[in-house]
Every structure is written in structure tokens, then in C-alpha cells.
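J.: show me the folded form of this:
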Amino acid sequence: MLEEKLPIISVIITLYNRTQFVREAIESVIKQTLNKDLYEIILVSNIPLDTSAYGENLKFSLIPDEQIGKKYLRGLELSQGKIITFLDDDDLFYETRLEKIVNFYKKNSGTIYYHNSFSFISADGKDVKTTFKKHSQKFSQGNRPMVIRNDGKLKKLVKAKKISADFNMSSIAVSRELIIQNSNLLFSSNKTPDIYLFLEAIHQRATIYLDPEKLTKYRLRTETQPKLFTETIKPGHVQLDVRDEIVSIASKSGDKLFLKYSYFERYDYLAFSELKKFKNSRNRNRKKVIDNMKKLPLTKVYLIPYFFKYIFFYIILFIYPEWVKHINI
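T.: All right, here's what the predicted structure looks like:
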């Protein structure tokens, strides 16, 4: 149970090279239904910003480093809350989000990874309907919360991943003890901190709670992240680097479940990427189907069930290559 010590929750907002959305993001936190004495707002930016209008409601930290991980670390250093949550500078909170999170943590003890569902908005803030498969808006059938207590079973974690439990920092809240232990590793680079946080929850055997209520607005823009690629790096390689790094970390940890999940994460990314490349290619023929399948290493027996899923797709594509146009990826 949480002690009544202020602030209970810290909101870390990270600003990267743009200001067109951040004031709206800050306002969405200030307008929360939760008592303002119970939360703090920390804005970390690599560019100057006048925050005087927000008074003591907001702590501002300017750091010259453009690396997103350094911003999270700085925000964590300044934070006092027993619960840590995040907001990207272009996303928004629903007004009840912090109150819902605090009430949940008061009723549940132990180390917890919390992730709420989210809606989509366009660059101008209008609601957007999307069938973006990888980032489903539903966490469970019947609109019930999903609670995963880490009991060593890979299947549960895979299910959580499939419904986007490792996506969107603005929808994640964690117990302070979960994030403090390996914070330097979690935020050591520009690479996908939401995935690393989910993995840390697995590593620490935290309870994973997936709330189907939409409490965050995720903004869809043309450029979804800072430019990470040079002319010599093709899109997708950075994400594959993340998976390779995850396997390396898991191998050193000695944690069997963590290692199993890391191999699944890498395999699933490769399989999905090859399927997507095939869909986007101009030459969709049977030879290309076989070539793509050869790129999918199957070295672990516990990956076989997931291999069967993808081989089903590839068998159909071998018979009818143009069918890929109907797959929502």
C-alpha cells in the first residue's frame, strides 16, 4: 500500500527539438482531476522553453544532450514520486488518468508495471480511427483488465506483447523500485525505452497490469520519431539492433524467462519485418517467399509455436503471393 507522502506520482515529459505540441501536453497534465498536491510535473528538454506561466506546478530542466535516454534519466533524478509515469511531448492525457493510476496503486502492493489503453489523434488533435494491428486499443475481451503475474510462462508475456503492452511511453506507469534498479541500462541510448521497461518488468517478475480504459491520446504524425538513420543504415536496422541488444542483456542475466522472451522478441520482429518487406516489394513471387523464410532462424524449441503462425502465412503466400495485400501490417 502507498503511504500518503507527497508527491505520490511524478510525470516526466520529454521534449525533443520541437515545441508545437508540448504546451498542450503540459495543459493535459495540469487539468488532471487528481489533487495537484499529489503529483509533480517534470519537463526535460534539449531546447529552451519559457515555463514561468506554470509556476511551481512544473520543474524544468534544460540539458544540451539530444539523446532521449538522458532526458528520462534527468527526469528520474529530479522526481520524488513513488509512481513514475511518462508523457511524450506530442501526446496527451485524459483528465482522469493520474487519479485512476494513483487509486490503482493504493489498492495494489508490490512492484507493478501498469499500461493503459489509448486512442489516436491526428497532428491537429482530432480523433482518428485506425486498424493499426500492432498497436491494438483493446487489452482483453469483454473490456476487462488483464493481470499477468510473472509465473515463468512465456505464453502470457507473448499475449501481452501482442496487445501492445510494450508500446507507447505515454501509457506506462511503473513503481519507482522497478525503474531505479537498472535506470542507466534502461535509458542508455535512443533505443525504444518502452520495450526496455517492459523487459525490466519481466526481469524483475513485476505484476503486469493492462487497463483497457483509454487514458492516453497517441498522436499520429508523419515523422513518428527523431531521425535515427543515415544513408548507410536502412529503416528497420535500428529496431533489429534493439532486439540483438536485448538478447545480449538477457544472456548475461541468467534469467531463463527473460532469455526466452528476448529470443521471442527478436524472432517475432524478424518474422514480421520479412512479411512486411514482402508486402511492400514490387516482385512478389514464390522464390522471394522461400528466400524470406530462410532469413528466419529457428534455434529455440519454445519458438516453434510462433514459427507455425508465420509459416502458415508463408505457405499461403507461396500458393497465392498477391494474398499479402489483404494482410493488415
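
J.: okay, CA-based contacts and neighbour counts for the rest of this
T.: Will do.

J.: tell me what the longest helix seen in the chain is packed against?
T.: When the chain is scanned for its longest helix (criterion: DSSP state H), the result is helix 256-280. Under the contact definition 3 or more Cα pairs under 8 Å, 6 or more residues apart in numbering; DSSP states H and E, helix 256-280 sits against helix 154-162, helix 193-203, helix 237-253, helix 286-294.

J.: quick one: which of the ones you listed is nearest N46?
T.: Go through the helices and strands packed on helix 256-280 one by one with Cα to Cα and the one that ends up closest to N46 is helix 193-203, at 17.8 Å.

J.: who does the following helix or strand past that closest one touch, helix- and strand-wise?
T.: Sequence order places strand 207-219 as the next helix or strand after helix 193-203, per DSSP states H and E. Judged by 3+ Cα pairs under 8 Å, 6+ apart, strand 207-219 is in contact with strand 92-93, strand 112-121, strand 146-148.

J.: got the angle for the second one vs helix 193-203?
T.: So the one you mean is strand 112-121. Between strand 112-121 and helix 193-203, the angle comes out at 150 degrees (axes from the mean of the first three to the mean of the last three Cα atoms, to 10 degrees).

J.: thinking again about what came up before, to G110, which of the helices and strands packed on helix 256-280 lies closest?
T.: Across the helices and strands packed on helix 256-280, the minimum distance to G110, taken as Cα to Cα, is reached by helix 193-203, at 11.9 Å.

J.: this one next, for a side-by-side:
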Amino acid sequence: MKSAVIITVYKRYKYIDEALNSVLSQSVKPDQIIIVADNPKMLNNSINATVIEADYPQFGKMIFEAIKALRDDIDVVYFLDDDDMFHKNKIEYINKIFEKRRDVVTIHNSSKLIDENGNQLNLTWGVPFEVLVNRNNFRKIHHQYPFGLVNNSSYSIRKEFLVEIKKKP
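T.: This next block holds a predicted model:
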């Protein structure tokens, strides 16, 4: 499977190098990296990524800009916020689920929240496990999590489904 990571940055550049390093050090490297930033001049020039300038805070608008830059051969898209990091085996692990389960269109994987010192926070609003979403269970999951699955960096989605969503008004 070919994968892309879309990193969104809006006025927070303090952790972007750590976020990017977590992508570059994956056990399975992504085939494309897209960074959508309000101020691309704040990024390291040596980054081998597609950089898109988008000076607005809305995550959805930033993602729509990034979709235009996705390569045709990409199968799965991962999202990463500027102040988050991926676990070192995330892409490898999630790709295996997508390969095995053709019915799954998006996955919200579990996450650990940490403070600025790297200490794990014990917050109860997070999702403690993977949530596999397909067309048949979408309504049930939406009812179970009425406020949504809240961490953008925990989402991965089949590109074909992402493009389908973008087409809807």
C-alpha cells in the first residue's frame, strides 16, 4: 500500500521538527509527505515534502488543500497535527489493517497524551482502542461518540473515501 502523511501547521512551530521526525523514522516510510502551513518560511528548507501555504486555522480547509496535492498512486492518508508524534510502527501497523480489511474506510487509533515534559496524562475523554469505521457501522460509532473521535492525528483514511467526502457539498 502507498501512503501519504498530511501534516497541518497553524501558528505552532515549536514541535514541528519532532512531529516530522516521527514520520521520517517510521518502520515503513510514507511514500509522500505534505505539509500544510500558514507560514512555510518557518519550516526547515531541507524537508523532502510538498509544502502548501494555507493561512487559515480550519483543519478541514487545510486538508482540502492537501488533497489536491496527493499523488494518484496513494492508497491511505494519515493526518498529523503540528504538536503530535506518531508511534514508530504506526504506518506499518495501520497499513496491515487496511490490507486485511477492505471494508474499513477509516481508522481512529488509540493515542497517549503527554505533557511538555513527556509525562503521560491520564485523561478519560480519549479513545483507548482502535475504532475501525466502515459504511455499515458509521452511524453506530457516531452515536457512541457524539463529540466525535477527537484526535486528528489518530485518523487514517483510504484516499478514495477521502476524495469521495471532499466531493460532497
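
J.: ok, back up a step: looking at the helices and strands packed on helix 256-280 of the first structure, which is buried most?
T.: For these, average neighbour numbers computed from mean count of other Cα atoms under 10 Å are highest in helix 193-203, which has a mean of 21.

J.: any idea how far the nearest residue to S164 of the first structure once chain neighbours are set aside is from I148 of the first structure?
T.: The spatial neighbour of S164 of the first structure that comes closest, neighbours along the chain excluded (Cα to Cα, 6 or more residues apart in numbering), is H135 at 5.3 Å. Using Cα to Cα, to the nearest Å, H135 of the first structure is found at 19 Å from I148 of the first structure.

J.: quick one: end-to-end distance for stretch 14-32 of the second structure.
T.: Across stretch 14-32 of the second structure, the straight-line distance between its terminal residues is 23 Å, by Cα to Cα.

J.: which positions within it qualify as buried?
T.: Within stretch 14-32 of the second structure, the residues that qualify as buried by neighbour count (16 or more other Cα atoms under 10 Å) are I16, D17, A19, L20, S22, V23, L24, Q26, V28, K29, P30, Q32.

J.: any chance you could map the strands in the stretch 51-200 of the first structure?
T.: Listed in chain order, the strands of the stretch 51-200 of the first structure (DSSP state E, counting those that start in this stretch) span 58-62, 83-88, 92-93, 112-121, 127-128, 146-148, 172-175.

J.: what do we get in the first structure for I34 of the second structure?
T.: Correspondence of I34 of the second structure to the first structure, assessed by TM-score structural alignment: I42.

J.: swap that for A69 of the second structure, sorry
T.: Aligning on TM-score structural alignment places A69 of the second structure opposite L78 in the first structure.

J.: so that match makes contact with L43?
T.: No: no contact is recorded between L78 of the first structure and L43 when judged using Cα atoms under 8 Å, the distance being 9.9 Å.

J.: quick one, which of those two is more surrounded?
T.: Neighbour count, other Cα atoms under 10 Å: between L78 of the first structure and L43, L43 has more, with 25 against 17.

J.: doesn't that one belong to a strand?
T.: Yes: when the secondary structure is assigned by DSSP: H, G, I helix; E, B strand; the rest coil, L43 of the first structure falls within a strand.

J.: now it: how far from I172 of the first structure?
T.: L43 of the first structure is 17 Å from I172 of the first structure, where distance means Cα to Cα.

J.: repeat that for F258 of the first structure.
T.: With distances defined as Cα to Cα, the gap from F258 of the first structure to I172 of the first structure amounts to 20 Å.

J.: what residues are up against the residue positioned nearest the centre of the second structure?
T.: Centre of the second structure computed as the mean C-alpha position; nearest residue by Cα atoms, centre = their mean is F79, 1.2 Å away. Applying Cα atoms under 8 Å, 6 or more residues apart in numbering to F79 of the second structure gives the contacts V5, I6, I7, T8, N152, S153, S154, Y155, S156.

J.: pull out the buried residues from these.
T.: Buried positions within the contacts of F79 of the second structure, assessed by neighbour count (16+ other Cα under 10 Å), are V5, I6, I7, T8, S153, S154, Y155, S156.

J.: that older thread, so what's the match of A69 of the second structure up against?
T.: Residues I42 are the ones in contact with L78 of the first structure under the rule Cα under 8 Å, 6+ apart.

J.: just H87 of the second structure next, same as before
T.: For H87 of the second structure, the set of contacting residues under the criterion of Cα under 8 Å, 6+ apart consists of S22, Q26.

J.: for it, give its distance to Q26 of the second structure.
T.: In this structure, H87 of the second structure lies at 8 Å from Q26 of the second structure, with Cα to Cα as the measure.

J.: likewise for D81 of the second structure?
T.: Taking Cα to Cα as the criterion, D81 of the second structure is separated from Q26 of the second structure by 16 Å.

J.: now do D82 of the second structure
T.: For D82 of the second structure, the distance to Q26 of the second structure equals 17 Å [Cα to Cα].

J.: could you do N122 of the second structure as well?
T.: Taking Cα to Cα as the measure, N122 of the second structure falls 26 Å from Q26 of the second structure.

J.: now I34 of the second structure
T.: Applying Cα to Cα, the value for I34 of the second structure to Q26 of the second structure is 16 Å.

J.: likewise P128 of the second structure?
T.: P128 of the second structure sits 22 Å away from Q26 of the second structure, taking Cα to Cα as the criterion.

J.: give the aligned range of the helix ranked longest in the second structure in the first structure.
T.: Scanning the second structure for the helix with the most residues, using DSSP H, yields helix 90-100. On the first structure, the counterpart of helix 90-100 of the second structure by TM-score structural alignment is residues 97-107.

J.: on average, how far is the matching stretch from the matching bit in the second structure?
T.: Per the superposition on the second structure, stretch 97-107 of the first structure and its aligned residues are separated by 1.3 Å on average (mean Cα distance after the TM-score superposition for the first structure).

J.: list the buried residues of that stretch.
T.: Neighbour-count burial for stretch 97-107 of the first structure, with 16+ other Cα under 10 Å as criterion, is recorded at R97, L98, E99, I101, V102, Y105.

J.: residues in contact with that stretch?
T.: Counting by Cα under 8 Å, 6+ apart, residues outside stretch 97-107 of the first structure touching it are M1, L2, I8, I9, Q32, T33, L34, I83, A173, L215, T216.
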